[in-house]
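> predicted coordinates and the sequence they were generated for:
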Amino acid sequence: MARDVEENRNLLIRCALLTVGWLCVALGVIGIFLPVLPTTPFLLLAAACFVRSSRRFYLWLVLHPRLGPWVRDYLEGQGIPLKAKVYSIALMWFSIALSCYLVPLFWARAFMLTSALLVSIYILKQKTLPNPR
């Protein structure tokens, strides 16, 4: 959990990372209440953005009493909840399928499908948390 925060010195990049980070926090919080949005991936992305842009916000997220456990479980190698795995993979494949339908270029479709396959394998290889949140 005690990761070294590598704040980016470029102000434009820091602002972009902070914006994406807070957007992900908002989507993660909405995902707690709305079963269509996965909470864990959004909070992990927020943590990744904050670790590169703001030590204060990274620590706030990781140490938060409600949001922190989702991030800490992954960072400490305990795993990802089954619900998060299912939602992540399902939403990713839905968005990739829609993108493949909309983009007629073969090389783009091949890249998207390959990326989705590799990310799915990565998610499935992660430990699954035994007790749901």
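Nice, thanks for sending it over. Numbering: from 1, shown residues only.
> make it CA atoms for all contacts and neighbour counts henceforth
Will do.
> for Cys100, give me its contacts.
108-109, 112 (C-alpha atoms under 8 Å, 6 or more residues apart in numbering).
> same question for Tyr74.
Here Tyr74 is in contact with Ile80 (criterion: C-alpha under 8 Å, 6+ apart).
> can I assume it sits in a helix?
Yes. Assigned with DSSP: H, G, I helix; E, B strand; the rest coil, Tyr74 falls within a helix.
> all strands for this protein, in order.
With DSSP state E as the criterion, the chain has no strands.
> can you show me the helices along it?
Ranges of helices within the chain are 11-33, 39-51, 55-63, 68-75, 82-102, 106-125, based on DSSP state H.
> which of those helices sits closest to Ala2?
Ala2 lies closest, by C-alpha to C-alpha, to one member of these: helix 55-63, at 8.7 Å.
> presented hereafter is structure B, for comparison with structure A:
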Amino acid sequence: MAHGDIRESNHRSVRYALLAVGWLCVLLGVVGIFLPVLPTTPFLLLAAACFVRSSKRFYHWLVCHPHLGPWIRDYLEGQGIPRRAKVYALTLMWLSIAFSCYLVPLPWARAFMLTSAVLVSLYILKQKTLPNP
């Protein structure tokens, strides 16, 4: 996002809540670098979205961070998502949805989960694909 696009929330309680969620997502994203079960990029993107509404300083810190910034910069600049990240995200999402559908016998819940997974899959597949580094 361009610097001019950053608009912090006017409500102090909203900013604090967004900061808390943002830092939790940074923590989960960092853990995801080392744990293959936990996706890194979605958590860092969510952290950036929280920081953009709560703290310009933390948003710029995250996006310009030498180790965390590259995970999200290409996406934020509209350049796309690496092929490996797409495959990883789609695979983990569908495995977790399949497991959830197995555990939850309610037809309406299964329909909701499957519909959500299809929509997220379409969104991910629609994004530009960057070659793996």
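Arrived safely. All of these numbers come straight from a predicted model, not from anything done at the bench.
> TM between them?
Superposed pair, TM-score by TM-score structural alignment, normalised by the length of structure 1: 0.85. Supporting alignment: 132 aligned residues with a C-alpha RMSD of 1.8 Å.
> quick one on the thing from earlier: ok, of the contacts of Cys100 of structure 1, which come out buried?
Neighbour counting over the contacts of Cys100 of structure 1 (16 or more other C-alpha atoms under 10 Å) leaves 109, 112 as the buried ones.
> list just the nearest of the contacts of Cys100 of structure 1 to Gly77 of structure 1.
Closest approach between the contacts of Cys100 of structure 1 and Gly77 of structure 1, by C-alpha to C-alpha: Met112, at 27.8 Å.
> next one: the nearest residue to that closest one once chain neighbours are set aside from Leu113 of structure 1, what distance?
The shortest distance from Met112 of structure 1 to any non-neighbouring residue, by C-alpha to C-alpha, 6 or more residues apart in numbering, is to Ile96 (6.4 Å). According to C-alpha to C-alpha, to the nearest Å, Ile96 of structure 1 and Leu113 of structure 1 sit 7 Å apart.
> run through the residues that contact the residue nearest the centre of structure 1.
Note on structure 1: the residue nearest the mean C-alpha position is Pro41, at 2.7 Å, using C-alpha atoms, centre = their mean. Applying C-alpha under 8 Å, 6+ apart to Pro41 of structure 1 gives the contacts 28, 84, 88.
> if I look at the residue nearest to Met112 of structure 1, how far off is Arg109 of structure 1?
9 Å.
> swap in Cys15 of structure 1?
Computed as C-alpha to C-alpha, the Cys15 of structure 1 to Arg109 of structure 1 distance reads 32 Å.
> quick revisit: so which of the helices of structure 1 is the most surrounded?
Of all the helices of structure 1, helix 39-51 carries the top mean neighbour count, a mean of 24, counting by mean count of other C-alpha atoms under 10 Å.
> ok so, going back, was I right to think the residue nearest to Met112 of structure 1 contacts Ala116?
Yes. The pair Ile96 of structure 1 and Ala116 passes the contact test of C-alpha atoms under 8 Å, sitting 7.2 Å apart.
> dump the contacts of Cys100 of structure 1 to a markdown table, plus distance to Glu76 of structure 1.
Shown next, in a markdown table, are the contacts of Cys100 of structure 1 (distance: C-alpha to C-alpha, whole Å):
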| residue | distance to Glu76 of structure 1 |
| --- | --- |
| Ala108 | 35 |
| Arg109 | 35 |
| Met112 | 30 |
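> cheers, nothing more for now.
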